[in-house]
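Asker: need a 3D model of the sequence below.
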Amino acid sequence: MTLRTIKPGNRGYLYVNSHPTGCSTVVDHLWQQIPEPADDRPGPVALVIGSSAGYGLAATLVGLRAHRMRGLGIAFEAPATERRTAGAGWYRTARTAELAAEAGADFTFLNGDAFSDGVKEEAADRIAARFGKVDLLIYSVAAPRRTDPVTGEVHHSVIKPLGSDYRAKTLVFEDGTPRIGELHLQIADEAERDATVQVMGGADWQLWVDALQSRGLLADGFRTVALSYVGSDITAPVYRAGTIGAAKQHLEDTARTLNTRLDGAGHAYTVVAGAAVTQASTAIPSIALYTSILHRVTGDGWQTTVDQAAELWSRLSGDAEPDLDDQDRIRLDDWEMNPRVQTAVRAMWDRIDAETMDTRADTGWFREQVGRLYGWDVPGVDYEAEAETAVPWPASPWPASPSSGV
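Answerer: Predicted coordinates:
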């Protein structure tokens, strides 16, 4: 037992520790938002890559509770040490596994670098031994760097504009109090753009599908989706028209490549999600202010990651049509991109300043949402009580795989 009273260690959006009870409670709150299935038929065999955070976590929870998903979730999380807690995703995964077991789900989790050949091989071994085929691959990975498994080169992503420098308003919390700041980002060079595409584009998604296909593990009617984002023209210079946008375009191009390779035996889609407060999105300049304004404008119309994951699952399960756009993408962002919403957000963005910030943006809400990503600011949690930090990674209920030794 490693019981400790934990205090948040953060500066702005960056937290160096997480709270086990808070992270577990966040998962419980998400789980309670999801309806149980209408019948007890087993669901699809799914591989969720990036299952511990953001949309990947939401898709995992909805799949487990509402669709009786079977299969494997993959995340890359740090364990607790003597000086630090485990990563927030570690604690979220531990609680997700408990809820999955209570629901009788035939699902387990693997902790490892999804970019590596070793993790792909181990995941394929586990799927082959337990199920024989996989019906669905959900790819939701956000990472700052990627090691190319062929060349060994380490690529680092950057968040920069392309074509011209970017100057805009931004939201900062350096002293714990939100305020409007000014941002200046210089344009990325070609090497930085290409590196970002290598990390956040579709290269690894394609390798995953190739690895499963080469082993004969794709079920008839196999589907795979990768999460993307378009967003507003307000944030376009630093997002869709920047280095990240180049990566997202590559991701969408990869879907077309995969459809050619699958040759009718399956289908690949990119999924354009709406805005969300995630560990990945908080690293993008101006997104915090934009999201705070968007939440103020949409109010009860705000769609959480669970809301959007539920909509995605309804389309993947056949309960609703895929409803593709003119680029064959599944769109979950109509609530955000509604012209009336965007007009209102633009008007507030243009007029917001230090004096009007409290009436034109939900900055306090945003700050609380960031804290909850790490298990802080969660209602009902006693932060004065000691918490167990050395939570074990979920043990697999499956028989050991001969080649992986686990």
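
Asker: going forward, measure contacts between C-alpha atoms and count neighbours the same way
Answerer: OK.

Asker: any chance you could list what contacts the biggest helix by length in the chain?
Answerer: In the chain, taking DSSP state H as the definition, the longest helix is helix 243-262. Residues from elsewhere that reach helix 243-262, judged by Cα atoms under 8 Å, 6 or more residues apart in numbering: 158-162, 188, 192-193, 196-203, 206, 209, 226, 228-230, 238-240, 266-270.

Asker: mind listing what's buried in that helix?
Answerer: Residues 243-252, 254-256, 258-259, 261-262 are the ones in helix 243-262 that count as buried (16 or more other Cα atoms under 10 Å).

Asker: could you point out the helix or strand that follows it?
Answerer: Tracing the chain C-terminally past helix 243-262 and defining elements by DSSP states H and E, one meets strand 266-273 next.

Asker: what angle do that following strand and helix 243-262 make?
Answerer: With axes from the mean of the first three to the mean of the last three Cα atoms, to 10 degrees defining the directions, strand 266-273 sits at 160 degrees from helix 243-262.

Asker: to compare against the first, here's another:
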Amino acid sequence: MTERVITPRHRGFLFLDSHPAGCRRLVEDMWQAAVPGPAATPTGDGPVALVIGSSAGYGLAATIAGLRRVGIRGIGVCFEKGPSERRTATAGWYRTAATAELATQAGHDMVFLNGDAFADEMKDQVADLLKQRFGGRLDHLIYSVAAPRRTDPDTGALYASVLKPIGQAHRTKTLVFDDQGVGEIKEVETQPAAGDDIEQTVAVMGGADWERWIDHLADRGLLADGFSTAALSYIGSPLTAAIYRHGTIGTAKAHLEATARTLTERLEKLVGGRAVTSVNGAAVTQSSTAIPGIALYVGLLRGVLGEGLVPPLAQLTDLWDQLTGARPLGLDDEGRVRLDTWELAPEVQTAVAERWQAATTDTIAHLADLDWFHAEVQRLYGFAVPGVDYTAPVATDVPWPRHAS
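Answerer: So this is what the prediction gives:
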């Protein structure tokens, strides 16, 4: 087994390698932080769940919260790269291996599949596994996919999503770090969507694939009575609205919400079920750090809220409680579950906006929690995790978790 010392090498917020021990420790810490519910004791007949996008961010939080809070069994789907001679595996690969081991130790039958969630071949594989291993029924589906591209299974067309404003160019402050981890405020300008940018982004990040998953599983007769599904979404602050909620990605999220309403009408008639979008609060994720202005916004939000910033694990624990009926669904006027009220409280947004206006390279260290944000970015790849010895060699060729047939 190959062992070596792994040091963080990165280009901006993108790291070239991941640390297996750090990723494992991060998952173990999340597992311990998750609050078990009364139904979480493994009995072999817990609710069957499918988490699409299970290896990172809110999808990982959904998986761990589901296992610990409600004792789910079922399938996680993600798309990760294994180790090679030149590179470690992706962080999601190592996180999945750790999650699978903890689930097995706790007696939960959780299978993880690695591949393209947009492809019908993956949908067939999941459907076959549900029928053969999990009694041919699915109780819950969590959809948490953030991808740059999608191939349409019907036409073979390749769509690419873009992060662009609509109508006019948008100039915003953003946060970057130098090689020593010192924060700097810069201004960036993003050109507006052109051509079919909006349509392409909606094709990737809208509700088309979510609906295709439901259609595929319904056609196979795999949806249990009372089936529920939630697609994870984000609205965010007025400070980031031009590039996010009012931009190409926001249009895709609006399509996702419209899809939820369409799916609910069908699911109510079919199995007495429903579909919702879950609007989550801000977090440091591999997807969010790619959005201009989001790094600055989240750093300032943490500066305002401190420990009051609600982590994804706590948010997804709340969502599972609502999906399983432990407490009623809290829906807004658009039928969305709102897990972001702590972020969008008027007093919080006012304080963040004041700091945003005052933010410069000279002042940012006093306005945002830069140490926390910088460490959170590193933790996405398994670095800066407390309790890990980064001077010690570590095995990199961790195998993908096997599942007994």
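
Asker: so how far is the longest helix of the first structure off the chain centroid?
Answerer: 18 Å (Cα atoms, centre = their mean, to the nearest Å).

Asker: which residues in the second structure does that helix align to?
Answerer: Under TM-score structural alignment, helix 243-262 of the first structure corresponds to residues 248-267 of the second structure.

Asker: give me the mean distance between the matching stretch and the first structure.
Answerer: Compared with the first structure after fitting, stretch 248-267 of the second structure has a mean deviation of 0.9 Å; criterion: mean Cα distance after the TM-score superposition for the first structure.

Asker: for the second structure, list the residue farthest from the centre, please.
Answerer: D362 (32.8 Å; Cα atoms, centre = their mean).

Asker: so that residue, which state does it fall into?
Answerer: coil (DSSP: H, G, I helix; E, B strand; the rest coil).

Asker: how about it, what's its match in the first structure?
Answerer: In the first structure, D362 of the second structure lands on E355 (TM-score structural alignment).

Asker: what span of the first structure is stretch 91-111 of the second structure aligned with?
Answerer: Going by TM-score structural alignment: stretch 91-111 of the second structure matches residues 88-108.

Asker: and for the aligned partner of V62 of the first structure in the second structure, the neighbour number?
Answerer: Counting by TM-score structural alignment, V62 of the first structure lines up with A65 in the second structure. For A65 of the second structure, the number of neighbouring residues by other Cα atoms under 10 Å comes to 30.

Asker: and if you look at R245 of the second structure?
Answerer: R245 of the second structure, neighbours per other Cα under 10 Å, totals 20.

Asker: with R327 of the second structure instead?
Answerer: R327 of the second structure: 12 neighbours (other Cα under 10 Å).

Asker: what's the closest non-adjacent residue to it?
Answerer: Once flanking residues are discounted, R327 of the second structure sits nearest to D321: 5.9 Å by Cα to Cα, 6 or more residues apart in numbering.

Asker: if you tally nearby residues, what's the number for the one you found?
Answerer: Counted with other Cα under 10 Å, D321 of the second structure comes out at 18.

Asker: assign it to helix, strand or coil.
Answerer: Once three-state DSSP is applied, D321 of the second structure turns out helix.

Asker: what's the counterpart of it in the first structure?
Answerer: In the first structure, D321 of the second structure lands on S314 (TM-score structural alignment).

Asker: find the nearest non-adjacent residue to A168 of the first structure, please.
Answerer: L183 (5.3 Å).

Asker: what distance do you get for the one you found to T2 of the first structure?
Answerer: To T2 of the first structure, L183 of the first structure is 42 Å away according to Cα to Cα, to the nearest Å.

Asker: what does A283 of the second structure correspond to in the first structure?
Answerer: For A283 of the second structure, the residue aligned by TM-score structural alignment is A276.

Asker: its match contacts T304, correct?
Answerer: Yes: proximity of A276 of the first structure to T304 meets the contact threshold set by Cα atoms under 8 Å, at 6.9 Å.

Asker: who has more neighbours out of these two?
Answerer: Remark: of A276 of the first structure and T304, A276 carries more neighbours, 21 against 16, as counted by other Cα under 10 Å.

Asker: where's the more buried one, which helix or strand?
Answerer: A276 of the first structure belongs to no helix or strand, assigned by DSSP H and E.

Asker: for it, give me its contacts.
Answerer: Contacts of A276 of the first structure (Cα under 8 Å, 6+ apart): 291, 304-305.

Asker: closest to T147 of the first structure among the residues you listed?
Answerer: Minimum distance to T147 of the first structure across these is 28.7 Å, recorded for T305 (Cα to Cα).

Asker: report how many residues lie close to that closest one.
Answerer: 22.

Asker: same check, this time on P36 of the second structure
Answerer: 18.

Asker: could you look up the SS state of the closest residue to it other than its chain neighbours?
Answerer: Setting aside the residues directly before and after it, P36 of the second structure is nearest to R69 in space (Cα to Cα, 6+ apart), at 4.3 Å. Following three-state DSSP, we place R69 of the second structure in the helix state.

Asker: isn't R69 of the second structure up against V35?
Answerer: Yes: counting by Cα under 8 Å, R69 of the second structure does reach V35; the two are 6.0 Å apart.

Asker: filter the contacts of A276 of the first structure down to the ones also in contact in the second structure.
Answerer: Shared with the second structure under both residues aligned by TM-score structural alignment, their matches' Cα atoms under 8 Å, the contacts from the contacts of A276 of the first structure are 291, 304-305.

Asker: what's the closest of these to D125 of the first structure?
Answerer: Once Cα to Cα is applied, the member of these that ends up nearest D125 of the first structure is T305, at 30.4 Å.
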